[in-house]
Every structure is written in structure tokens, then in C-alpha cells.
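Undergrad: just to be clear, the model below is a prediction. Sequence and coordinates:
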Amino acid sequence: MPTRSSSTINNGSRTRPRQVAATNSVIIRSFNEYAFSQNLEDGTDEHWEARRRFISQEVRSRFTRVFGADVNSLEGWKKLCKTVLGSAKGKKAINLDELTTIRQCKAKLQNSFVNLIDLVEYAQNGNVLPRRLVFESAEALAEYTKEETKFFPKEDAKSVPLLKLFLIAVFAH
């Protein structure tokens, strides 16, 4: 469970405690700053809806910028392979020059499950995901996603077809 720190915010004449989750995620930290500036109370429906919209927009925008949106783009698939499997060893290890078809890329990525927030943040910085962030099952990814509260609303992926292929049902696990 992420560590939580407490601060206070002043809402006119009253002061109330504010819980802020400690996170390494730039996207989530940016949302936390936005929520603080908008005086959104942590845990309220208004807070969660604003968080959903903010994270959705950021992930879709960054994903499209780095990987593109075209499911038929070999270059996009190769970038995904490099980001997800760049630190892999053994049969998951990749040589991008050997990947000449999308089918080969999909085969390499099979049974590799990643959190979309982590994926776009590492990729945007030109880094590969560390092995600890590449899961071998949807269940393991779902558990991590819930623990870290790094949710991406699956209904929002429809506008980025390539992104849509990486979704799992977190609460089904």
C-alpha cells in the first residue's frame, strides 16, 4: 500500500486534513497537485471522477505521442516491445531487427502484462520498464494496479485502438 502523508488545506474559514498518496508517478503527482489546487476532497465522488478524467487524458495523449494509435504500425509495435521487454532475458529477450511483422511483436508481448500509467511514463522518458513492472498474469497486474491505485478507465481506450489491446479487467481478478 502506498505511504500516505498528511497536510492541511484551508477552505475559506475551515481547515481540513488532506491525505496525499506518496507516489513515483508523474501523472498521479500532477493530478494530486491539480486536485489540491481545485480543493477536491480526497475520496469523494467528485475527486475520483476528476482523477479518472485527468489520468485518462494524460495516458491516451502520452501513449499516442510515443507509440501512435495505429494497430497496423510495425514501428509502434516495435516501440512497445522495446519498452515492455527491453530488460528481458532468455526467450523473452528481444532483438528489434528480428521483429519484421506485427504478429511477431504480438507473440513476444504475449503473457506480458503492464500497467498503462507505468508504460507511458517509462516510454515517454525513453526508458524500458524494469522487470518488476512486467507481470506474467493479469491477476498479478490487477493486484499491483489496485495496491498502487494506478487505474486507467478501460472505456476511454476506444479512441486509441492500439492502447485498447493492453487492457485487463482489474476488478474481475
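TA: Good, I have the coordinates.
Undergrad: C-alpha only now, for contacts and for neighbours.
TA: Fine.
Undergrad: can you show me the helices along the protein?
TA: Using DSSP state H, the helices of the chain run over residues 26-37, 45-67, 74-85, 102-109, 116-124, 138-148, 161-164.
Undergrad: which residues sit in contact with the nearest residue to residue 145 once chain neighbours are set aside?
TA: The shortest distance from residue 145 to any residue other than its chain neighbours is 6.3 Å, reached at residue 151 (Cα to Cα, 6 or more residues apart in numbering). Shown in contact with residue 151 (Cα atoms under 8 Å, 6 or more residues apart in numbering): 52, 117, 145.
Undergrad: do you know how far the first one is from residue 155?
TA: Meaning residue 52. Using Cα to Cα, to the nearest Å, residue 52 is found at 11 Å from residue 155.
Undergrad: compare those two (neighbour count), which wins?
TA: Neighbours per residue, other Cα atoms under 10 Å: of residue 52 and residue 155, the larger number sits with residue 52, 16 against 10.
Undergrad: separation between the more buried one and residue 17?
TA: Residue 52 is 22 Å from residue 17, where distance means Cα to Cα.
Undergrad: equivalent analysis for residue 137, please.
TA: Between residue 137 and residue 17 the distance is 38 Å, computed by Cα to Cα.
Undergrad: repeat for residue 78
TA: Between residue 78 and residue 17 the computed distance is 46 Å (Cα to Cα).
Undergrad: in addition, the following structure is provided for comparison:
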Amino acid sequence: MESPDYFLRFPHFQRKPALPSNDEFNRLARQMKWKRGSKKYKHERSDFLASEFNIHYGSDATKLENWQRLCIELDIGQAIGSITKCRKALAKVHVNLVDLVDTRRTGESVEHFPNVSALRKYTKETKKVFPKSAAKADGFLKALLRVII
């Protein structure tokens, strides 16, 4: 990714920061004439979602404060004292990563699913799939990554 703010690469694009991420990206894709499903579309969507996550939650996975903020936002608790404990706590949380990014964009809270099966069903129904390549590259996202397909 070239910039922490993905949209700096597109100065003529009129951003609407309160829109859900899929809607915002699809507006840009239409403007740029990226065909849905193409390699370019998939690559740009992956970069966009990773950038959105990093803007809202930070990109330094070595800072305990970043992990604690994510745990607090996901209602895990405030008193987690190490990155390892945060990772373990997050391993028990099942949220859709696109929805998590959207909590900062739309102000709506993210839904917690009771298990991976319920998350998988929701993700497939809504087609809100966070690109695995982007999630694996980021320490925070990797902690929340679940096998969906």
C-alpha cells in the first residue's frame, strides 16, 4: 500500500466518509472503471480495506495501546495487560471485519457472533468478505481473521 490514506491516490474522488466501506469503494471503482471481480478491482479493494482499518485502529501491532483500544471497542475489557493476552481474548471474538471497519465510518456497532459458523453464514449472505491477503498482513486483523469459505 502506498499511503496510509488510500484516497490520497485519487484527488478527484469526492469522499463520503460516513458511507459503508463497500459503498464508498464501489463508488470509486465505478469512477475508475475497475471491473468488479477483476485482479485490479480485488487488489484495490484489499488495499482500501487495509488502509481503512489502519486509519481507524492503527497499524503498529507492537504497541499494547493499539491492542487495548481494539479490545475495548470490541467490548472485551480495559484491563488486558499484554499483547499476548489481547490476542488470546480476540481469538474468542467473532466479528465481520468489513463491519468492524464500518463502525468507524457509520457509527453503528459491530455485531458479535456466537461462533465461527454464525459469522460464516452472515459473511456469505452479505458478501462482506475482508480480503485474506490484507488481513494476514496486519497483526490486528490476523488476530480477528476466521476461515469463512
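TA: Everything's here; your move. Not measured: the values here are computed from a predicted model.
Undergrad: more neighbours, residue 78 and residue 17 of structure 1?
TA: residue 78 (23 against 12).
Undergrad: for the more buried one, give me its contacts.
TA: Taking Cα under 8 Å, 6+ apart as the contact definition, residue 78 of structure 1 lies against 96, 99, 105.
Undergrad: using CSV, lay out the residues you listed together with neighbour count and distance to residue 71 of structure 1.
TA: Below are those laid out as CSV (neighbours: other Cα atoms under 10 Å; distance: Cα to Cα, whole Å):
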residue, neighbour count, distance to residue 71 of structure 1
96, 14, 18
99, 18, 16
105, 22, 12
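Undergrad: name the nearest of the residues you listed relative to residue 61 of structure 1.
TA: residue 105 (22.6 Å; Cα to Cα).
Undergrad: for the counterpart of the closest one in structure 2, which residues are in contact?
TA: Residue 105 of structure 1 maps onto residue 86 in structure 2 when the alignment is built from TM-score structural alignment. Applying Cα under 8 Å, 6+ apart to residue 86 of structure 2 gives the contacts 67-68, 71, 80.
Undergrad: quick check: residue 86 of structure 2 vs residue 134 of structure 2, distance?
TA: Taking Cα to Cα, one finds residue 86 of structure 2 at 20 Å from residue 134 of structure 2.
Undergrad: so how far is residue 46 of structure 2 from residue 66 of structure 2?
TA: Noted for residue 66 of structure 2: a distance of 22 Å to residue 46 of structure 2, by Cα to Cα.
Undergrad: which residue is the nearest non-sequential neighbour of residue 135 of structure 1?
TA: Distance criterion Cα to Cα, 6+ apart; nearest residue to residue 135 of structure 1, sequence neighbours excluded, is residue 113 at 4.8 Å.
Undergrad: in this structure the one you found contacts residue 137, no?
TA: Yes: counting by Cα atoms under 8 Å, residue 137 is a contact partner of residue 113 of structure 1 at 6.3 Å.
Undergrad: between those two, point out the one with more neighbours.
TA: residue 113 (21 against 12).
Undergrad: give me the most central residue, structure 1.
TA: The centre of structure 1 sits closest to residue 117, judged by Cα atoms, centre = their mean, with a distance of 1.5 Å.
Undergrad: which position in structure 2 aligns with that one?
TA: So residue 117 of structure 1 corresponds to residue 98, using TM-score structural alignment.
Undergrad: and what of residue 56 of structure 1?
TA: If you follow residue 56 of structure 1 across to structure 2 using TM-score structural alignment, you land on residue 46.
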